[in-house]
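Trainee: I need the structure of the sequence given here:
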Amino acid sequence: MPLPHTGHDVVIVGGGHNGLTAAAYLARAGLRVLLLERDDHLGGAAVSAQAFDGVDARLSRYSYLVSLLPQRVIDDLGLDITLVRRRFSSYTPDPRDPSRGLLIDAEAGPEASAAAFARIGAEADAAAWGAFSDQTARLAERLFPTLTEPLPTREEARRLVDDQDAWSAFVERPLAEAIDTRFADDLVRGVVATDGLIGTFTELDDPALDANRCFLYHVIGGGTGDWDVPVGGMGDVTGELARVARESGAELVTGAEVLAVDADGGRVHYRLDGVEQVASARTVLANVAPIVLDRLLDAGADAAAAADARAAAAAPGSAAPGSDSGSASAVAPRHQSPFVPDVPVGLPAVVRERLRQLSEPEGAQVKVNLLLTRLPRLRDEQVDAEAAFSGTFHINELESQLATAYRTAARGEVPSPLPCEIYCHTLSDPSILAPELVEAGWHTLTVFGLHVPHRLVERLGNDVLRERLQAEVLASLNSVLAEPVEDIIATDAAGRPCIETKTTLDLEHALGMPGGNIFHGPLSWPWAEPGTALTTPAERWGVATRHPRVLLCGSGAVRGGAVSGIGGHNAAMAVLEAGTD
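Mentor: Coordinates of the predicted model:
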């Protein structure tokens, strides 16, 4: 029999960074907060881990850079974290001639910048790059501060940007037009385009504008668009959030698997140490993907109906078992889904599940972590490896290659060459390695492969796909190196290469991200579209579901996605505002 666990104002489902952010804000405001995390540790995707046996290196295993985390959240909560700005924005070897490449240096003057573009035959694009950067910087400056305020309307956001050309280019027209009308070179176009494709399986000219939304979030972070390195790794960011939440009085429980959420009763059913328990609260915050919450709500509706049926059967004068009479609640239809649109109440479970599959989020990436005994040598002898790898290292990401990769994956095949982006944490922050490894010159590399949709898992099987993708990542990297990267991959205590590959299914199993979608679902514009209700605090902060007592506080909220804490902040603000209404 479930054991009651009462006396909380808020129960938070999920202990990722957004759940921890909400817990910290609410506990600091004096609310009684219980956070339930199914894993044996907190942090969700923003964690550090010793990925290789016997090797003292703590990698940011899943999420790895910070852009959207507002300084406001850091200051409000008193987080003791350090973010390092990278001097070099990116380096892109030219797949047409890997002995040359484009190095974007944030500190370069106009002449040096022009010379960098001239190296790849893209002299005409140097000025266009500067103008384009100025335009996206304006978007960042105007829009980023709104992410921690109640939702502006679309028209309010447009007036705030105050640049009709930028608004039309990035919000109203497919991203391909904004890129292709400004840049002539295939490589330059590709470098810009990747910000619209990371974790998003789409084409640049798709009128659905998925690439535009992805692009917008990638270029407005921090009000500058910069992506910074968290000193100590991602685990230090979530470790600080957990510290503040605990010290403020929040109860953070790991190993607690949430089984159901009763939207009407504010009850969360969970299993801890093999015992089913129930926590009750005025408000439930869901730091899980919306479609996961949908399933928990279904289970909660069933649990509530069963409890009502038992109560009705035990009441004096109740109908005998097997009779046609009984309380209406005993046969009540399952709740109306907040996330699968236009699903009639009472549909058979098999039909509901099919509709859910059709709307299931789909990730589109592979993540590979490597530990190297030194940085590899480049085929481009004019660029120092430390400069090339200290920013984002683009491989096989011509715009034409990105388009080909999409078409290949769309027909169910693994792209080859695989478009990839590489990041080296240790060039900005060696603290994640033991001192002896730093002295020996070891480095981490994180590879993010694009256009690998979750549907490939079903076609090929996860083990086969993981092996294929790892091979494609290494081949893509080797295509621009002067030596095989395999020759400098470190080995663990058992002599195995220090390389781990995470498919979309691996992310789903490890993190509860359906389809391995790193954003928990389709990204939304960071404003309220026309006709959106903005009556309640939850609606105004972009965290509402159809259930007043259940709010989103994760990446699935409006303005969610990436390591930002924005979903958690905004859910907390909605709860606090509701308390004063």
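
Trainee: could you use CA atoms for every contact and neighbour count after this?
Mentor: Noted.

Trainee: neighbours of residue 111, how many?
Mentor: As a burial measure, residue 111 scores 9 neighbours (other Cα atoms under 10 Å).

Trainee: do the same with residue 75
Mentor: Close neighbours of residue 75, defined as other Cα under 10 Å, add up to 10.

Trainee: ok, residue 260 next?
Mentor: By other Cα under 10 Å, the residues close to residue 260 number 23.

Trainee: which SSE is immediately downstream of the longest helix anywhere in the chain?
Mentor: Counting residues, the longest helix found in the chain (DSSP state H) is helix 290-314. Beyond helix 290-314 in the direction of the C-terminus, DSSP states H and E gives the next helix or strand as helix 349-358.

Trainee: against which helices or strands is the next helix or strand after that next one packed?
Mentor: Going down the chain from helix 349-358, the next helix or strand is strand 365-372, by DSSP H and E. Applying 3 or more Cα pairs under 8 Å, 6 or more residues apart in numbering; DSSP states H and E, we find strand 365-372 packed against strand 443-450, helix 462-478, strand 499-502.

Trainee: go through the helix or strand just after the first one and flag the buried ones.
Mentor: Spelled out, it's strand 443-450. Once strand 443-450 ends, the next helix or strand along the chain (criterion: DSSP H and E) is helix 455-460. Buried residues in helix 455-460, counted by 16 or more other Cα atoms under 10 Å: 455, 456, 457.

Trainee: residues contacting the closest residue to the last one other than its chain neighbours?
Mentor: The shortest distance from residue 457 to any non-neighbouring residue, by Cα to Cα, 6 or more residues apart in numbering, is to residue 465 (6.4 Å). Neighbouring residues of residue 465 by Cα atoms under 8 Å, 6 or more residues apart in numbering: 456, 457, 503.

Trainee: likewise residue 408?
Mentor: 414, 415.

Trainee: do residue 571 as well
Mentor: Taking Cα under 8 Å, 6+ apart, we find residue 571 in contact with 22, 285, 538, 541, 543, 551, 552, 553.

Trainee: next one: it from residue 49, what distance?
Mentor: The gap separating residue 571 from residue 49 is 28 Å, by Cα to Cα, to the nearest Å.

Trainee: and what of residue 300?
Mentor: Using Cα to Cα, residue 300 is found at 34 Å from residue 49.

Trainee: ok, residue 578 next?
Mentor: Separation of residue 578 from residue 49 (Cα to Cα): 38 Å.

Trainee: hmm, back to that, which one of residue 300 and residue 49 is surrounded by more residues?
Mentor: Ranked by neighbour count (other Cα under 10 Å), residue 300 and residue 49 place residue 300 first, with 25 against 16.

Trainee: that one touches residue 260, doesn't it?
Mentor: Yes: using Cα atoms under 8 Å, residue 300 and residue 260 qualify as a contacting pair, with a distance of 4.6 Å.

Trainee: now the other sequence, so there's something to compare against:
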Amino acid sequence: MADPDHSVLPRIMTAPEGPRAHRTYDAVIVGGGHNGLVAAAYLARAGRSVLVLERLDHTGGAAVSTRPFAGVDARLSRYSYLVSLLPKKIVRDLGLDFRVRTRTVSSYTPAERDGRSTGLLVGGGERRTREAFTRLTGSDREYRAWQAFYGMTGRVARRVFPTLTEPLPTRDALRRHLDDEEAWRVLFEEPIGVAVEERFADDLVRGVVLTDALIGTFADAHDPSLKQNRCFLYHVIGGGTGDWDVPVGGMGALTDALAGTARAAGAVLATGHEALRIATDGRTAEVTYRTADGEGTVAARHVLVNASPQALAELTGDTPPPPAEGAQLKVNMLLKRLPRLRDSSVDPREAFAGTFHIAEGYEQLAAAHAQAAAGDLPAAPPSEIYCHSLTDPTILGPDLAEQGYQTLTLFGLHTPARLFERDNDAVREDLLKSTLAQLDAHLAEPLADCLATDADGRPCIEARTPLDLERDLGLPGGNIFHRELSWPHAQDGTGRWGVETGHANVLLCGAGAVRGGGVSGVPGHNAAMAVLENGPE
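Mentor: Coordinates of the predicted model:
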């Protein structure tokens, strides 16, 4: 049963008195990111005593909101920024005061056709989207193919998404549950490039479809490993609809709500406490941690690790899994105004309201991947831009909102960590310059003319490479998923919930768990369920 007297723990932990100067907790959670907080909230609300050890001076991990620009009242979702995979079940179960807003436009992709600036705007209703396809391609063939393809993924989403918070189905069981052999073949058995090329003829449309298979994943459309398929699957099943929504108040609103719920239920959240080692005999465990004042040890019946599989192996002394590698450029910006577009037929407030695709034609994506695989920066770096403040202006201070300021988040593709190893700072600068040049090619004014400045007169723009994310957040190789995404069904050794490890009482509750990745809370939920279904402590 839970011991309600947690007040002594911070005192013991900040003034260690040796390995026996600790108490036993039902669960110690290593890492205070959103999955760790989900697990902490479930376990504490179930009456278990819970301690969260967080290395940084704040909880939230990659799902935080910050004011990155000096003296500027703009609260950006600094690393992760959109919500799709978070089940409403978790929000309801934990009574979270958290909301999302749907973006009014799905995407806009600028293009040059026959010497004129145009583009593909997806959103604003069926008729308007059909007209956009017809204007771009000369017929409604691509639109009909689009409707059929995403009708299929929608059916998959409705079937597969609810299974993410249930015990892992076998591959055959999931196939039977899906009950759609064409969808199974397209998504689970053959490279997604086959389906894209069979169903769509226009290079730009093909590229827009493919991008969901490449976010944070370095792969070709025809990669035989199908890691691009797994990435695509998680990008189209969220919420049972595939919608990607904007968190009201920024991503930090979610982790703040989770932290508050966990604390209210009795969990202790100890920031500035870095876990160093986990020793376990399968029934009880000891976690050694470090603070500014020295080392200490705390005992636990279960340890849940909200960190990468590599970090888990380091903590337990086990053989680490193969190294992971991230492949993205993350850029945050604040603008005085949205830039005007060369395509004058679309309002910038609509073009930037959804996902703004840059250099993401099908052949452009293939060329960028080939160049990066050869060790070179892509000549035309592909990227996507999101303007969250159009959907949720609350992230801007009242004065900024009144003056028309807007945030922009750019996510660059096909830039693996290996490209930055020679000189991270210099390569980051070169890549940022060439990426923004690709955007400028579709603007009627340079983006630099629209950038706001901070209190010191510097442009409000910051960029993060995979190596920066490894340093700042402990992501192995900067991989935002901790490792390659997994299929949402059981595989050899995955266990009942997909969170099990080689130690009976040590669970992986981070993005590297089966069905992990993205801001979902699913691994945290599933790790808590694995603990709770063992019965009372």
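
Trainee: the longest helix of structure 1 vs helix 349-358, what angle?
Mentor: Here helix 290-314 of structure 1 points in a direction 160 degrees away from that of helix 349-358 (axes from the mean of the first three to the mean of the last three Cα atoms, to 10 degrees).

Trainee: check which residues of helix 290-314 of structure 1 are buried.
Mentor: For helix 290-314 of structure 1, burial by neighbour count (16+ other Cα under 10 Å) applies to 290-306, 308-309, 312-313.

Trainee: then stretch 462-472 of structure 1?
Mentor: By 16+ other Cα under 10 Å, the buried positions in stretch 462-472 of structure 1 come out as 462, 465, 466, 469, 470, 472.

Trainee: swap in stretch 503-513 of structure 2?
Mentor: Within stretch 503-513 of structure 2, the residues scored as buried using 16+ other Cα under 10 Å are 505, 506, 507, 508, 509, 510, 511, 512, 513.

Trainee: residue in structure 1 paired with the third one?
Mentor: For residue 507 of structure 2, the equivalent position in structure 1 is taken to be residue 551, counting by TM-score structural alignment.

Trainee: against residue 122 of structure 1, how distant is its match?
Mentor: 49 Å.

Trainee: same check on residue 44 of structure 1?
Mentor: 42 Å.

Trainee: who has more neighbours out of the two?
Mentor: residue 44 (26 against 19).

Trainee: pretty sure that one sits against residue 18.
Mentor: No: assessed by Cα under 8 Å, residue 44 of structure 1 is found out of contact with residue 18, at 9.1 Å.

Trainee: sorry, back to before: nearest to residue 507 of structure 1 among the contacts of residue 571 of structure 1?
Mentor: residue 553 (19.7 Å; Cα to Cα).

Trainee: tell me the contacts of that closest one?
Mentor: 18-19, 22, 285-288, 543, 567-572.

Trainee: of those, closest to residue 335 of structure 1?
Mentor: Nearest to residue 335 of structure 1 among the contacts of residue 553 of structure 1, with distances taken as Cα to Cα, is residue 286, at 16.8 Å.

Trainee: how near is that closest one to residue 577 of structure 1?
Mentor: Counting by Cα to Cα, the gap from residue 286 of structure 1 to residue 577 of structure 1 is 18 Å.

Trainee: who has more neighbours out of the two?
Mentor: Legend: neighbour count by other Cα under 10 Å for residue 286 of structure 1 and residue 577, higher for residue 286 (29 against 14).

Trainee: what's the match for residue 412 of structure 1 in structure 2?
Mentor: By TM-score structural alignment, residue 412 of structure 1 lines up with residue 375.

Trainee: ok, now residue 464 of structure 1?
Mentor: Counting by TM-score structural alignment, residue 464 of structure 1 lines up with residue 426 in structure 2.

Trainee: is it true that residue 145 of structure 2 lies in a helix?
Mentor: Yes: according to DSSP: H, G, I helix; E, B strand; the rest coil, residue 145 of structure 2 belongs to a helix.

Trainee: picking that back up, the helices and strands packed on strand 365-372 of structure 1 into TSV, with extra columns for distance to residue 378 of structure 1?
Mentor: Listed next are those as TSV, based on distance: least, Cα to Cα, whole Å:
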stretch	distance to residue 378 of structure 1
strand 443-450	15
helix 462-478	9
strand 499-502	20
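
Trainee: show me the contacts for residue 98 of structure 2.
Mentor: So residue 98 of structure 2 contacts 91, 247, 248, 253, 254, 257 (Cα under 8 Å, 6+ apart).

Trainee: what separation do you get for the first one and residue 85 of structure 2?
Mentor: I take that to be residue 91 of structure 2. In terms of Cα to Cα, residue 91 of structure 2 sits 12 Å off from residue 85 of structure 2.

Trainee: quick one, which of the two is more surrounded?
Mentor: A count of neighbours by other Cα under 10 Å puts residue 85 above the other of residue 91 of structure 2 and residue 85, at 27 against 18.

Trainee: gap between the more buried one and residue 279 of structure 2?
Mentor: Separation of residue 85 of structure 2 from residue 279 of structure 2 (Cα to Cα): 33 Å.

Trainee: next one: residue 145 of structure 2
Mentor: Using Cα to Cα, one gets 55 Å for the distance from residue 145 of structure 2 to residue 279 of structure 2.

Trainee: over to residue 44 of structure 2?
Mentor: Taking Cα to Cα, one finds residue 44 of structure 2 at 23 Å from residue 279 of structure 2.

Trainee: compare those two (neighbour count), which wins?
Mentor: A direct count of neighbours by other Cα under 10 Å for residue 44 of structure 2 and residue 279 places residue 44 higher, at 25 against 17.

Trainee: for that one, what is the enclosing helix or strand?
Mentor: Taking DSSP H and E as the definition, residue 44 of structure 2 sits inside helix 34-45.

Trainee: now the element after that helix, going C-ward?
Mentor: Next element after helix 34-45 of structure 2 (DSSP H and E): strand 50-54.

Trainee: Provide the aligned range in structure 1 for that following strand.
Mentor: With TM-score structural alignment as the criterion, strand 50-54 of structure 2 aligns to 33-37.
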